[in-house]
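Visitor: sequence plus predicted model, see below.
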Amino acid sequence: METVDDVYQTDVLIIGGGGAGARAAIEAKKHNVDVLVVVKGLFGRSGCTVMAEGGYNAAFGFIDKEDNEQYHFEDTVIGGRYLNNQKLVEILVSQAKRRIIDLERFGGAFDRIAPDKLSQRYFGGQRFRRTVHKGDRTGHEIMFALREEATRQNVDILEEVAITSLLTSEGRVVGATGLDLIHGRFLLFRAKAFIIATGGAGRIYSITTNPFQKSGDGYAMAFKAGAALVDMEMVQFHPTGMVFPSSSKGLLVTEAVRGEGGKLYNSLGERFMARYDAEKMELSTRDIVTRSIFSEIQEGRASEHGGVHLDISHLPDETIKQKLDTMLKQFLDVGIDIKRQPMEVSPTAHHFMGGIRVNEVCRSSISNLFACGEVSGGVHGANRLGGNSLAETQVFGAIAGEYAAKEAKKLPYGDIDYEVLDEEHDRLYRFEEGEGALPYELKSRLQATMWQNVGIIRTEKSLKEAIAEIKKIKKEICSIKVESGLRYNLELLAAVDLENMLLVAEIITRAALLRKESRGAHFRKDYPGEDRRWLKNIILSKIKDGIEIYTEAPLITKMKP
């Protein structure tokens, strides 16, 4: 216990303060339990939700009256290539409308076509205009509303603390350890129920839309605690990230650009999506648009800086200013006026369809451990439709908060194994004694390996090369060196993150190697077709000697392939 600098005790501990974590906290507070949200960055400002631009899917049918929940369900399952847990999809589509009404009640204000009707736009893979939005700042509006409500509900928040491990006893989670990034303190958290809402792991790739906090912490700590993961090979590469300048490479160019009528052209001036999906064109599903752009680049039809052109100059200036204001300013900052000039774009690592395997109340395979948002798996199957992730944060954030609170009311605090606690302390602070490479050097190697070998196009050879490189980096991490001192030691954080990144990278790669077909976001050049025999989820869990991998049929409730 001497190694612990401070102890926090609460009923429900929520790890992560983005859209899902914030919504979980608001819901849990309704059940008269103590709630503490611990955030690696700043609450509501450091996750992916606040960066989300395009919109939130809810089948109101305000513009296209034919739209309904059944069509939303079908589009989601078809887009996910039938790997979705259909029970979770049913919950998503049935509760999405209620949750966005909650957001307006909390203080959010979304675009309208009439006082009682929200505006909705097209998004890829959807047959109707279903995506509710606030210009191209939808995520920002959602987080504004959630922060306001969390303040009203007196939610306790602890910022700039990285949770590093979950402590278990007798088959349940009893605590968590944390690194105070400001002061370098080692912290212990005790709780009765736990919610992981840490988002994805885009930072394991060299080109990504994700902020630096997204290093896969939630996947890693849940896996090490004994929770099962699912569909981890399914990594979505957003079709359109910025290409130029290099400092902006990978920065998101929202799907709303294509939803409002943006057109893709190669260097020959061809509107090339006609070759890949002549019916849906630019509004095909993200996996198809991504591979189409990648093919154009690989086959020598790239733009000046190695991307393709995305053009909206045919739209009225007022439409661009009103509906795509963030994009207008983002490109004006680098000297491009998108009202007159095309954007240069190329794919960028964006979202993880897989994650912690949960049931319909967001419970993992550990009874008092819940997960919601991008860190959970099962809703999206092999490919996520744009606009479904913001809906997911609110629908399943509320569910996780409710059921974690109910679980906490039934349980006493568990016993902490202080020997394990001391081991975790020593694991974190051992890097100060290293004499090898800097953590950033090893991190860059891992990111390059994942982008080149476990990216948009995969083969058995590339995947095996990635596993070999991951093993090499794992050996080198033992002698990694960081600067001394505890106060905001970003090198120490990078070293701790790297261990999580290596574990998540290996899990993704092993799952991708096992899936000998192409489905959704997972494309194997050596197995380019979809194989009905592989209509099954890949499940991964921890065993004494490493990783156990097995398969199960997806849960089908309404829609067979």
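Guide: On my side now, so go ahead. Numbering: from 1, shown residues only.
Visitor: only C-alpha atoms from now on, for both contacts and neighbour counts.
Guide: Will do.
Visitor: let me know the next secondary structure element after the helix or strand containing His238.
Guide: Here His238, judged by DSSP states H and E, is contained in strand 235-242. Later in the chain than strand 235-242, the nearest helix or strand by DSSP H and E is helix 256-259.
Visitor: coming back round to it: could you list every helix and strand in contact with the strand holding His238?
Guide: helix 286-298, strand 343-352 (3 or more C-alpha pairs under 8 Å, 6 or more residues apart in numbering; DSSP states H and E).
Visitor: for Phe110, give me its contacts.
Guide: Contacts for Phe110 were tallied using C-alpha atoms under 8 Å, 6 or more residues apart in numbering; they are Glu104, Leu118, Ser119, Val132, His133, Lys134, Thr138, Glu141.
Visitor: go again with 7 Å.
Guide: Residues near Phe110 by C-alpha atoms under 7 Å, 6 or more residues apart in numbering: Leu118, His133, Lys134.
Visitor: in terms of contact, does the second one touch Tyr56 like I think?
Guide: Spelled out, that is His133. Yes: applying C-alpha atoms under 7 Å, one finds His133 in contact with Tyr56, separated by 6.4 Å.
Visitor: put this beside the first:
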Amino acid sequence: MNGSISYQEALGKYHIQKQSEKGFPAVELSLDEKQLLTEFHPDHRHETITNLQVGPNKGDRCHKQIADVLQADSRIDAADLAGARIRETDVLVIGGGGAGCAAALMAAESGAKVILTTKLRLGDSNTVMAEGGIQASIEKGDTPQSHYNDTLKAGHQKGNKELIKKMVMDGPETIRWLIQQGMQFDLNQFGDLLTRKAGGTTANRVVYFRDYTGLEMMRVLRESVSNSDIDVWDYSPAVELLSNESGHCAGAIISSLEECRYIQIKAKTVIVATGGIGRVHLNQFPTSNHFGATGDGLVLAYRLGAKLRDLDSFQYHPTGVAYPQHLSGTLITEGVRSSGAFMINALGKRFVDELKPRDIVAAAIIRECREGRGVAGNNGMRGVWLDTPGLEAGNPGIIKQRFPKLMKLGLKSQIDITQVPMLIYPTLHYQNGGVVIDENGQSSIEDLYCVGEVSGGIHGRNRLMGNALLEIISFGRRAGAHAAKNRKSRGHKQISIDHISNLRRELMQNGMPMSTKSPLLFPEYAQYDSEKNITIRNSSTPHCGVCD
């Protein structure tokens, strides 16, 4: 990066310029949007892209860090399963976020016996990190067609049209279903749902609850699951999928972190809803993702033979905290910009329309910093200002009323955000690609469903604010109902992990190292109890291997 202007100097310019410019127009981009993305968006860093050498996507473009986990050896082999307990169920849901809970609820409602396993606790997920809201065409003058058009355009025309169609048509019913579950939304004085506009859209379409919509959604989903007959297994990540004699998905190997042993779950259908991959920190970016977002579902599905797509496309949310360092990457909702907050460079100038699609806005911020118009924080990070004081000045009380989570973030940063702007920089936020699915969330492997961020095709190469929360409920419910209906009357005759042998053979034939193990389960900086690990290693009991 080129030199940037110091924090204190830029803060002085911010005050002077903000007070002197009536209307405060954004500066027109001197580059067209395609050139801006090519030169500044992280997806276009050619040195980070490779071609996969093994698996169903052999030859396809893929980010190198994703390729490393997709083309790694398994954590287990057949000997690890000797003496492992076996449980059976109709539907196994892997993942306890919004998509997993929605799928489990619909499967249980359809009469299936359901086990839901989650790496951490039920609800620990990217869903609770989502702040901005949910898109649904419920306003007069808005239509599902407009929602469809906006989604397809924002994704650079690369989204699966049938999947987008299903999602936007599900929008209004999704909101009704969530309200029936007990979810709250912000209302006007007449009791109608408030809406706001997302970047890259043509209408006010996002319904929300303050600036913690995802947390509120997860609250009601967690309550609904807890009040059902769904068998929830906390601290139980999946480390491998099982297949039957026909190559269909037949369950999973679960690693019990509490008992430190493997458990086999035989299932007639399996729904993977493990979320994204932000904690791999692609391109060394900070992330807004929760601690368990390490791409486990991509690895498990790929090993079994599921086709993936768009493995070189990721979303970097424009407004992640850049300073202070210990909060780096923390999300600031797009709703702040939707409500009128500007982004301002170190010279006190606006430099982009804040409600352009997210990839455009993120690339514009990176450009300002690279070309010396960024603000230099004391932690070595660069960024630009988010003009929260300007928003508050134009709408007194709006931050406290509409954005209480942001207010708390300001307190953690020791900043009065009604008086001082926040320093922001893009944060790794979302995995645009994933497992190829159909309209019911079914992958290319029979009896294996993948929903939520682990799936691909809906958002193309860039996602709109509010479409993620819509997608997880829309396709979570679809997958849950279809998986329950599709379950066979009899279980599988034979189950195995033979596909691991095929993986190892292919890795060796291509001269690839066998030292790396996946799924990762946790970030590389996670700490484990080494003494407990020694005890487990010296035991004859099959252990979970997480501490390896």
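Guide: Good, I have the coordinates. It should be emphasised that the depicted structure is a prediction, and the values quoted were computed from it without experimental measurement.
Visitor: tm score of chain vs chain?
Guide: Here the TM-score for the pair of chains, by TM-score structural alignment, normalised by the length of the second structure, is 0.75; 437 aligned residues with a C-alpha RMSD of 2.9 Å.
Visitor: before we move on, back to that, deepest of the helices and strands packed on strand 235-242 of the first structure, which one?
Guide: strand 343-352 (a mean of 27; mean count of other C-alpha atoms under 10 Å).
Visitor: what range does it cover in the second structure?
Guide: Mapping strand 343-352 of the first structure onto the second structure (TM-score structural alignment) gives residues 422-431.
Visitor: what's the counterpart of Lys30 of the first structure in the second structure?
Guide: By TM-score structural alignment, Lys30 of the first structure lines up with Glu109.
Visitor: give me the contacts around the match of strand 343-352 of the first structure.
Guide: Here stretch 422-431 of the second structure has contacts from 276-278, 285-289, 313-323, 329, 362, 365, 383-386, 453, using C-alpha under 7 Å, 6+ apart.
Visitor: ok, now stretch 218-233 of the first structure?
Guide: Residues contacting stretch 218-233 of the first structure (C-alpha under 7 Å, 6+ apart): 165-166, 168, 196, 198, 353-357, 364-366, 375, 377, 500, 503-504, 507-509, 511-512, 522, 537-542.
Visitor: where does it end up in the second structure?
Guide: The aligned range for stretch 218-233 of the first structure is 297-312, by TM-score structural alignment.
Visitor: whichever of the contacts of Phe110 of the first structure end up buried, select them in ChimeraX.
Guide: To isolate the buried members of the contacts of Phe110 of the first structure in ChimeraX, using 16 or more other C-alpha atoms under 10 Å:
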select :118,133,134
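Visitor: tell me which of the contacts of Phe110 of the first structure are still there in the second structure?
Guide: Retained in the second structure (both residues aligned by TM-score structural alignment, their matches' C-alpha atoms under 7 Å) from those: Leu118, His133, Lys134.
Visitor: export those residues to a markdown table and tack on secondary structure and distance to His183 of the first structure?
Guide: Conversion of those to a markdown table gives the following (DSSP: H, G, I helix; E, B strand; the rest coil; distance: C-alpha to C-alpha, whole Å):
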| residue | secondary structure | distance to His183 of the first structure |
| --- | --- | --- |
| Leu118 | strand | 46 |
| His133 | coil | 39 |
| Lys134 | coil | 38 |
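Visitor: looking at those, which one is closest to Lys87 of the first structure?
Guide: His133 (26.1 Å; C-alpha to C-alpha).
Visitor: give the equivalent position in the second structure for that closest one.
Guide: So His133 of the first structure corresponds to Tyr208, using TM-score structural alignment.
Visitor: find the nearest non-adjacent residue to that match, please.
Guide: Gly133 (4.2 Å; C-alpha to C-alpha, 6 or more residues apart in numbering).
Visitor: can you point out the buried residues in the match of stretch 218-233 of the first structure?
Guide: 297-312.
Visitor: take the residues you listed and keep only those in strands.
Guide: Leu308, Arg309 (DSSP state E).
Visitor: farthest pair within the buried residues of stretch 297-312 of the second structure?
Guide: Leu304 and Asp312, at 20.9 Å, using C-alpha to C-alpha across those.
Visitor: would you map the helices across the stretch 1-150 of the first structure?
Guide: 19-29, 69-79, 86-106, 138-152 (DSSP state H, counting those that start in this stretch).
Visitor: deepest of those, which one?
Guide: The stretch of the helices of the stretch 1-150 of the first structure with the highest mean neighbour count (mean count of other C-alpha under 10 Å) is helix 19-29, at a mean of 30.
Visitor: show me what it is packed up against.
Guide: Here helix 19-29 of the first structure touches helix 138-152, helix 388-410, going by 3 or more C-alpha pairs under 7 Å, 6 or more residues apart in numbering; DSSP states H and E.
Visitor: how about the strands in the stretch 1-150 of the second structure?
Guide: 5-6, 49-51, 61-63, 73-74, 85-94, 114-117, 134-135 (DSSP state E, counting those that start in this stretch).
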